[in-house]
Structures are given as structure tokens and as C-alpha cells.
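*Asks:* just coords:
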């Protein structure tokens, strides 16, 4: 396998299925998918569409949405296949004249996603998008698993009970 990396859909539970429609498939490749909102009036977004804008990554294959992705290695052949799938989607969903015309835009989106993958394989990434009435911004957050875990003192979450 080469040193190329790309984002892969990560689903820790079924929460994406309850907030995204359509929902991405666990394990498929992903891109931020911000292009979905370039020509859309963002003030009126609601429901699943609002969630996709605010916190979604676009799965390549299902073209559904997910909240979390992880950095993963990808070989060059599969990377090219993913790029062509995205170009075909741009033809089908956005009216690009043909795949050859859509390829530069697909390559740009995949390259942007790869730019988010400068972290170690397994790093988890989330996005938060906002709109201020004139333009939207994106903030990408990442979590990297510790290389050595002290299981006695490490916990993912906990419940604290306070007496009233």
C-alpha cells in the first residue's frame, strides 16, 4: 500500500442514521462535501439538510452523510476510482456536462480531503460549519488516539451523579 491517505466514514453507533438522510455507509471513502451548499440558501436549512451542512462529510458511493471520518491509507488505483466516482456524481447530481469536465473539480475536492489527512492513520476528524449571513466557514477538529493507554485511568466517558 502506498503512503496516500484519504478520509473514511466512521460510525461508532447508529446516531448518523437518525440525523442524516441519506446516511453514509460505514467504511466508505469520504470528502468534506461542502460543494453541496455553494448555491443553496443556507438561512432556511432545517432537519437532516441542516445537520449535513453543520457537521457532515459526504460518503463516496452512497453519497450520504456522516458526522465522523478517520484518516486511512488508500492505494493510488482506488484513489483514482474514488475520484472518478465523485466526478460521475457531479454529472448526475449537479449537471456537469460529462465526467471529463467534472474530473478537475472532483480532483480538487479529493485533494482537499487528502490535505486533512496529514495526521496519523486512525485520527478521527469532525467538521463544524457555520454561516454568518454572507459566507460560511469550516472548522475541522481532530482526535488522535494515544499511542500507549493506561487502561486503569483512561475512559472515553463517564457519569457523575450529584446529590440535589
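*Replies:* Nice, I can see it. Predicted, not measured: the structure shown is a model, and the values here were computed from it.
*Asks:* CA only for contacts and neighbour counts going forward, please
*Replies:* Fine.
*Asks:* Quick one: residues in contact with the longest helix seen in the chain.
*Replies:* Longest helix of the chain, by residue count under DSSP state H: helix 76-94. The contact list for helix 76-94 (CA atoms under 8 Å, 6 or more residues apart in numbering) reads 2, 4, 29, 60-61, 96-100, 102-103, 105-107, 110.
*Asks:* Show me which residues of it are buried.
*Replies:* The neighbour-count check on helix 76-94 (16 or more other CA atoms under 10 Å) flags 79, 82, 83, 84, 85, 86, 87, 88, 89, 90, 91 as buried.
*Asks:* Which single one of these is nearest to residue 131?
*Replies:* Within the buried residues of helix 76-94, proximity to residue 131 (CA to CA) peaks at residue 90, which comes in at 23.6 Å.
*Asks:* follow-up on the earlier one: in helices, which of the contacts of helix 76-94 fall?
*Replies:* If you go by DSSP H, the contacts of helix 76-94 have 99, 100, 102, 103, 105, 106, 107, 110 in helices.
*Asks:* Restricted to buried residues, select these in ChimeraX.
*Replies:* Selecting the buried subset of the ones in helices among the contacts of helix 76-94 in ChimeraX, with 16+ other CA under 10 Å as the burial test, is done by:
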select :99,102,103,105,106,107,110
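*Asks:* Against that first model, consider the following:
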């Protein structure tokens, strides 16, 4: 069986989420974290979590991306148990036993997202439409033989001097003849 795990291709999750999920922890979509909240009224880090976060089971933090991973039956069972505990701790469920059906359902949803090859990257986009939370999931596939190497996607170059800042209007960049 397969379940999604948090993955970081760059350090941005640590800056945009509070808290951020740890790479390698099991994740679920996590829209239930916004039950009782007004998503339209969210701002800052909570808004970013609403818009594009997978919920980590250990940290109860957020990850922008997840990766399809193999999971044993024992790991799946441990994920259900951990989520049941987190639902009691963070969401006010009366007991682990009463939280377990909800945890089972959320893990089943997470597993349903993993009908892709191991290593496929998953992303979520969450919106509020007609008063309901809608989730859309995307997949990013590696090319055959390609390594997962974040350094290939981003490069950091040390700068010794400050460069002058150009003043421009981004709205006019695509226009010609101005």
C-alpha cells in the first residue's frame, strides 16, 4: 500500500507555515483543521496552510508537497493511531476510540491520492467555493532516470555588494510599445 509523506525541496515551508511538517512524516490532506474557522477570514501563515498545505501526523504541521511512498500495514495502523491521538489533542475529540473512525477515513483519503508511482510529488490547492471547502490535487512526475535533487531546481549565489534596486511596474512587463 502507499501513503503520502511530507517532502521539502527547499526550506520555504519552515518560513511559510507555523508549524511546518517535518520531511518524511506521514501526511493527510488535513482540511478538517479548518472546521469551525472562517477560511475567508484567514491571513498570513494560517491562510497559506489553508490554501496549499498537507497536514503532518507527527508535528500536526504543514507541508506544501508530499511524495507517494510505500507503507506497510503496521505503518498504516500507526498512522491511524497517531492521527486519532492528534484529533483528541488538537481537535477536541472526546477519546481516541471515538476519533478512530475519522482518522481511518482521513488515512483512506490520503491513500487514495497515492495511486501513482512511488516518488510522485503531490500538491493540494484548497479554496472556499459557495461556502464549502474544495480541494484539488496535482501530481508532478519525475522523468525516467532523473534524481530528486533540490539543488538542481534552485541555486543560491553569494552577493558581495548590494545591487541598486530597479523601480518598475510589474503590470507593464508584458506590454509592448509603451
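*Replies:* Noted; the coordinates are in hand. All figures in this text were calculated on a predicted structure; none of them were measured in a lab.
*Asks:* returning to that earlier point: can you name the residues of the second structure that the longest helix of the first structure overlays?
*Replies:* Taken onto the second structure by TM-score structural alignment, helix 76-94 of the first structure occupies residues 73-91 there.
*Asks:* Once aligned, what mean separation remains between the matching stretch and the first structure?
*Replies:* For stretch 73-91 of the second structure, the mean deviation from the first structure after alignment is 0.7 Å (mean CA distance after the TM-score superposition for the first structure).
*Asks:* That stretch: how far from the chain's middle?
*Replies:* Centre-to-centre, stretch 73-91 of the second structure and its host chain are 18 Å apart (CA atoms, centre = their mean, to the nearest Å).
*Asks:* ok, now stretch 5-25 of the first structure?
*Replies:* Relative to its chain's centre, stretch 5-25 of the first structure lies at 8 Å (CA atoms, centre = their mean).
*Asks:* buried set for that stretch?
*Replies:* Quick answer for stretch 5-25 of the first structure (16+ other CA under 10 Å): 5-11, 16-17, 19-25.
*Asks:* can you give me the strands in the first structure?
*Replies:* For the first structure, the strands defined by DSSP state E cover 5-10, 29-31, 57-59, 65-66, 68-73, 124-131, 136-143.
*Asks:* Identify all contacting residues around the third one.
*Replies:* Residues outside strand 57-59 of the first structure that contact it (CA under 8 Å, 6+ apart) are 8-9, 24-25, 28-33, 64-69, 127.
*Asks:* same question, stretch 10-24 of the first structure
*Replies:* When contacts are defined by CA under 8 Å, 6+ apart, stretch 10-24 of the first structure is touched by residues 9, 26-27, 47-49, 51-52, 58-59, 62-70.
*Asks:* Once you drop chain neighbours, what's closest to the spatially most central residue of the first structure?
*Replies:* Nearest to the geometric centre of the first structure sits residue 57, at 2.5 Å (CA atoms, centre = their mean). Distances taken as CA to CA, 6 or more residues apart in numbering place residue 32 nearest to residue 57 of the first structure, at 4.5 Å, with adjacent residues excluded.
*Asks:* How much space separates the counterpart of that neighbour in the second structure from residue 132 of the second structure?
*Replies:* Mapped onto the second structure by TM-score structural alignment, residue 32 of the first structure lines up with residue 29. According to CA to CA, to the nearest Å, residue 29 of the second structure and residue 132 of the second structure sit 15 Å apart.
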